[in-house]
Structure formats: C-alpha cells, structure tokens
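**Q** heads up, no residue letters with this:
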C-alpha cells in the first residue's frame, strides 16, 4: 500500500485512525523485513530517499529488489551453464534426471527466460548417453511431438529395457571413452623375459625392442651398447642370461 497523506489537525477522526493504523503496519513490516536480512547485506541497502526521508515498507522492498537484480542475472547464467553441461550418468535414474532439468527450466521461466516445452524435450534428449541412441533415432523419425509427461514415461521404459538387456548399463553410461581407452591400455601385452615386448594376440607381428637402448630391431643381448655397458661395469656377458640355469 502506498503511503497515505498525513492528515491535518482538523481532519476527521476516521482519517487519523486509518493513518495511525497504516503507520503501525508500515513500521512492523519494516522491522520484519530488516530482521530477515543479515547485517552484512543490510548495510548496503539504502533506507532513505533523496530527500532524506525513510522508505516505507513498499519502497524498502523495491530497494532490495534493485540491489539484487544483478544477482538474479548471475543465477540465470549459472543455471544456463548447468543445463548445458548436465548429462545423464545412469546412476540417479532417468526420471530424476528429467525432473532436475525441468526444475532448472522452471527457475529460468521465473526469471523471464521462458523455455518452451518442445525445446526442453529436445534438449533433454541430447543430454542422454549413447546407450539411448536408437531411442533418440526413433523419436526423431516420428512426426508427433512428445509432451514432458510422455518423455518421462518413454525414457523410463527405455531405461528399464536397457537394464534388462545390458546389466552393466549404468557403468557403461558413466565411463567415458577416454577412460575405456585407459582401462584397456596394455591389457594384451606381456614380456617374454628377454627384454622383448610382444602382443599376445595371435597373428600379430612381433616387434623387437631393446630394453637397454629402447631402439627397435634387436633385443638386449644383441645390443652393442648393452655389452659395452657390461664391460665397463666389469660384468661378464652371458648368452644364456634370462633363460634360467642349465641342467647339469
């Protein structure tokens, strides 16, 4: 309520009573609002107008809103970045993932950044992992557009199907291609004990590499640098090194 005009001395009693009630209500409203704001923030919020008069409760609330406009923009930017980077990892459940994305869109709508349901449905589809590939293709080939409720139902059904057919679905959704490459690195290699690394897969051509000079094309016992190093150290060279002891 806007501030009423202060009644004159000869004003009617009803007018004076109404003004007194407004003053009391305004004073209590200001006290309640200020008590909910921390002291560190309250000091940066103006409480008087240019004429030096104290703000009414309505004016003070407008002042608070003005101070936090930039904060709202920052929150909007953070929400947008979160939406762009959020991908379904297969652990929380696809229903929860969609509801979380829907909640972020609703918050943006409250900041005058409306996101249509059709766009949000497409956006959520792009956040699903590669395991949902055939499901996405099926959606893109349909003429009908899904509503949010239909998207949730279809995604939950597809996730249940994937879990039934592929028990390791959640692990596969979490593990990135880079991690898969790292986890599989060196799995099929072994050392033959003679300083030669070779692949265990049948049909793979052996690549000899010296464990001393690290150059390909020969093994350590054939390396001239290795023999020179042994001579320098006073260690006799043995042809049967690495093959174990000979039987007597």
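**A** Okay, I see it. These numbers were taken from a predicted model, which means no experiment stands behind them.

**Q** could you use CA atoms for every contact and neighbour count after this?
**A** OK.

**Q** buried sites along whichever strand or helix holds residue 226?
**A** Using DSSP states H and E, residue 226 sits in helix 224-233. Within helix 224-233, the residues that qualify as buried by neighbour count (16 or more other Cα atoms under 10 Å) are 226-227.

**Q** for it, what is the distance to the chain centroid?
**A** Centroid displacement of helix 224-233 relative to its chain, using Cα atoms, centre = their mean, to the nearest Å, is 56 Å.

**Q** over to stretch 162-176?
**A** With Cα atoms, centre = their mean, you get 19 Å for stretch 162-176.

**Q** can you check stretch 56-69 too?
**A** 34 Å.

**Q** ok, now stretch 140-147?
**A** In terms of Cα atoms, centre = their mean, the centre of stretch 140-147 is found 28 Å from the chain centre.

**Q** residue contacts, residue 85?
**A** Shown in contact with residue 85 (Cα atoms under 8 Å, 6 or more residues apart in numbering): no residues.

**Q** ok, residue 30 - how many residues close by?
**A** 17 (other Cα atoms under 10 Å).

**Q** name the residue closest to the centre of this protein, please.
**A** Closest to where the C-alpha atoms of the chain average out (Cα atoms, centre = their mean) is residue 86, at 4.6 Å.

**Q** put this next to the previous one:
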C-alpha cells in the first residue's frame, strides 16, 4: 500500500507529528501508534488511588464491596504491582464504616491473619448480626388523641401564644403608639 494513500486518510493534526523522512507505510503506522500508547504508570496510579480512597457506604452488601476491592488489587497485579493479602485485608478494614469498629478490634486482637476470602465470610456473618440487632430495635409511633378543631384549639392556648398577647397589650396601638388601646380600636 502506498504511503500517499495512508497520508490522505490521516487528519491534519497527525500529518506534522510524523517526520517526512518515513517512506514506508509500516513505519508511518508504527510512528502514529507511539502517540496512542497507554501509560501503565497512569493506569496503576488511577487504580491504586481508587483502591485507597474507596469507602463502603452501607449500600449493597459487604461481600460485593470486598470482591470489588479484590478485583482492583488483581488489576494492580496485572500491572506488576502486587499487594499482599495482608495489605488488602487491612485496606478493607480501614475503609469500612464505624458500625464495624468492634469487628476490626476483634481482628486486630487475634494472632492469625485472614485471607480476603476468610474476611468476606466473617464480614457477612457480622453484617447479618448487625441487621438482626437493627431489626430488634423498633420505634414507637402513636396517633394524637384529639382530631380536628380540638387539636387546633389546644395549639393556640400554648405559652407562646399567651406571651404574644401580653406583649401586644404592653405595647399598645401599633398605629398611633398610645398604650390605652390596640390598632383595631384606634380612632385614627
């Protein structure tokens, strides 16, 4: 294939990026490919940043969250940055909310170290325990005894309303500022 045919199909932005001394199409395509090479450093940095900054927000279950973190760690392994299982377990422990703090303390007091799979099974049990404890505590809601006008009438008899009436009596008329009457009784 002719180099001239290839050069016609290339946008203007790339025509100046490749030197004119290249005469073969293969060399030309190799030179253009160098402009689109993906940097492993950037990808490693992005994945590592997301692995460190990820937080469990309580939505979904813990198993899926830990599996997602393990998946990010396996992507790093493919990019020649391998995290040990211990490091991954500690990253998971750090990223979980305070409701799992007692579980984290128990893990730190043990001598044995867990693999991510063991961590998943223990956390699923802990999550179920927390759900059961949450289900046991219920809130009591009651309905008011009085409905309709009686309730409205009771609200107007409160201490705030009485205070307002007293304040208006002390000030007097808002229109002429005389203390002996109120605005609706004002002769002006």
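**A** Happy to help now that I have it. This one's a predicted model, so the numbers in the text were calculated from it and none came from an experiment.

**Q** overlay them and tell me the TM-score.
**A** In this superposition the chains share a TM-score of 0.60, using TM-score structural alignment, normalised by the length of the second structure; 150 aligned residues with a Cα RMSD of 4.1 Å.

**Q** before we move on, back to that, for the residue nearest to the centre of the first structure, what are its contacts?
**A** residue 127.

**Q** residue in the second structure matching it?
**A** In the second structure, the residue matched to residue 86 of the first structure (TM-score structural alignment) is residue 54.

**Q** kindly report the same for residue 103 of the first structure.
**A** Structural alignment (TM-score structural alignment) places residue 103 of the first structure against residue 71 in the second structure.

**Q** secondary structure element holding that match?
**A** Secondary structure (DSSP H and E) places residue 71 of the second structure in helix 62-78.

**Q** with the first structure overlaid, report how far that helix is off on average.
**A** Its aligned residues in the first structure lie a mean 0.9 Å from helix 62-78 of the second structure after superposition (mean Cα distance after the TM-score superposition for the first structure).

**Q** just the helices from the first structure, written as ranges.
**A** Assigned by DSSP state H, the helices in the first structure fall at 13-35, 39-42, 57-67, 69-85, 94-109, 117-126, 133-140, 148-165, 169-174, 177-184, 224-233.

**Q** between the helix holding residue 71 of the second structure and helix 40-53, how many degrees?
**A** 160 degrees (axes from the mean of the first three to the mean of the last three Cα atoms, to 10 degrees).

**Q** got the angle between helix 62-78 of the second structure and helix 116-136?
**A** Using the same axes, to 10 degrees: helix 62-78 of the second structure against helix 116-136 is 160 degrees.

**Q** for helix 62-78 of the second structure, which helices and strands make contact with it?
**A** helix 40-53, helix 85-95, helix 116-136 (3 or more Cα pairs under 8 Å, 6 or more residues apart in numbering; DSSP states H and E).

**Q** mind checking the helices of the first structure for the one nearest to residue 199 of the first structure?
**A** Across the helices of the first structure, residue 199 of the first structure has its closest neighbour in helix 177-184 (13.5 Å, Cα to Cα).

**Q** matching residues in the second structure for the closest one?
**A** So helix 177-184 of the first structure is aligned with nothing, judged by TM-score structural alignment.

**Q** likewise for stretch 112-120 of the first structure?
**A** Counting by TM-score structural alignment, stretch 112-120 of the first structure corresponds to 80-88 in the second structure.

**Q** buried residues in the matching stretch?
**A** Neighbour counts over stretch 80-88 of the second structure (16+ other Cα under 10 Å) mark 85, 88 as buried.

**Q** got the end-to-end distance for it?
**A** Start-to-end span of stretch 80-88 of the second structure (Cα to Cα, to the nearest Å) is 16 Å.

**Q** got a list of contacts for that stretch?
**A** By Cα under 8 Å, 6+ apart, stretch 80-88 of the second structure touches 44, 69-70, 73-74, 76-77, 113-116.

**Q** hmm, which of those residues are the buried ones?
**A** Going by neighbour count (16+ other Cα under 10 Å), those have 44, 69-70, 73, 76, 114, 116 buried.

**Q** counterpart of residue 104 of the second structure over in the first structure?
**A** With TM-score structural alignment defining the correspondence, residue 104 of the second structure maps onto residue 136 in the first structure.

**Q** could you report the separation of the nearest residue to that match once chain neighbours are set aside from residue 155 of the first structure?
**A** Nearest residue to residue 136 of the first structure, sequence neighbours excluded (Cα to Cα, 6 or more residues apart in numbering): residue 125, at 6.8 Å. Per Cα to Cα, residue 125 of the first structure is found 9 Å from residue 155 of the first structure.

**Q** could you do residue 30 of the first structure as well?
**A** Distance of residue 30 of the first structure to residue 155 of the first structure, computed by Cα to Cα: 50 Å.
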